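K.L.:
the amino acid sequence is not available; the structure is as follows:
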């Protein structure tokens, strides 16, 4: 996210350092590759089309 925002806003991020590890005490057990069904949204006539994160923010910040 930081890289995308820096690209959109044209600001440097060389001061940001990645975290290479997560301490075991801070780790959270998450399911692998879980998906939610969109069927109820589709049945209600709700548009489920999506736009990429970077494209959405570019459009939002340019308005």
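P.N.:
Looks like it came in fine. Predicted model only: the values in this text are computed from it and were never measured.
K.L.:
going forward, measure contacts and count neighbours with C-alpha atoms only.
P.N.:
Will do.
K.L.:
quick one: residues contacting residue 54.
P.N.:
Counting by C-alpha atoms under 8 Å, 6 or more residues apart in numbering, residue 54 touches 4-5, 8.
K.L.:
quick one: it from residue 5, how far?
P.N.:
Shown here: residue 54 relative to residue 5, a distance of 8 Å by C-alpha to C-alpha, to the nearest Å.
K.L.:
another one to put next to it:
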């Protein structure tokens, strides 16, 4: 199965900072609701680590880290 194309958009630095802040707040709300719904905290931590590793790999592929 092919990976979906990741769209790119051109935005300024201030908009990027606001976007990352929004994303952090959204992820925090998501994690809070997952914990409230009874998800195993260790499973959640593992999924977060898996996602962070994937993001790190993507940065390396782009030569940004």
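P.N.:
Ah, there it is. Just so it is clear, the structure is predicted and the values come from calculations on it, not from any experiment.
K.L.:
now what about the TM-score between them?
P.N.:
Overlay of the two chains. TM-score (TM-score structural alignment, normalised by the length of structure 1): 0.23; 28 aligned residues with a C-alpha RMSD of 3.9 Å.
K.L.:
picking that back up, which one of the contacts of residue 54 of structure 1 is nearest to residue 39 of structure 1?
P.N.:
residue 4 (30.9 Å; C-alpha to C-alpha).
K.L.:
how about that closest one, secondary structure?
P.N.:
helix (DSSP: H, G, I helix; E, B strand; the rest coil).
K.L.:
who are the packing partners of the longest helix seen in structure 2?
P.N.:
Using DSSP state H, we find that the single longest helix of structure 2 is helix 13-36. Taking 3 or more C-alpha pairs under 8 Å, 6 or more residues apart in numbering; DSSP states H and E as contact, there are no helices or strands that helix 13-36 of structure 2 lies on.
K.L.:
before I go, just wanted to say thanks for your time.
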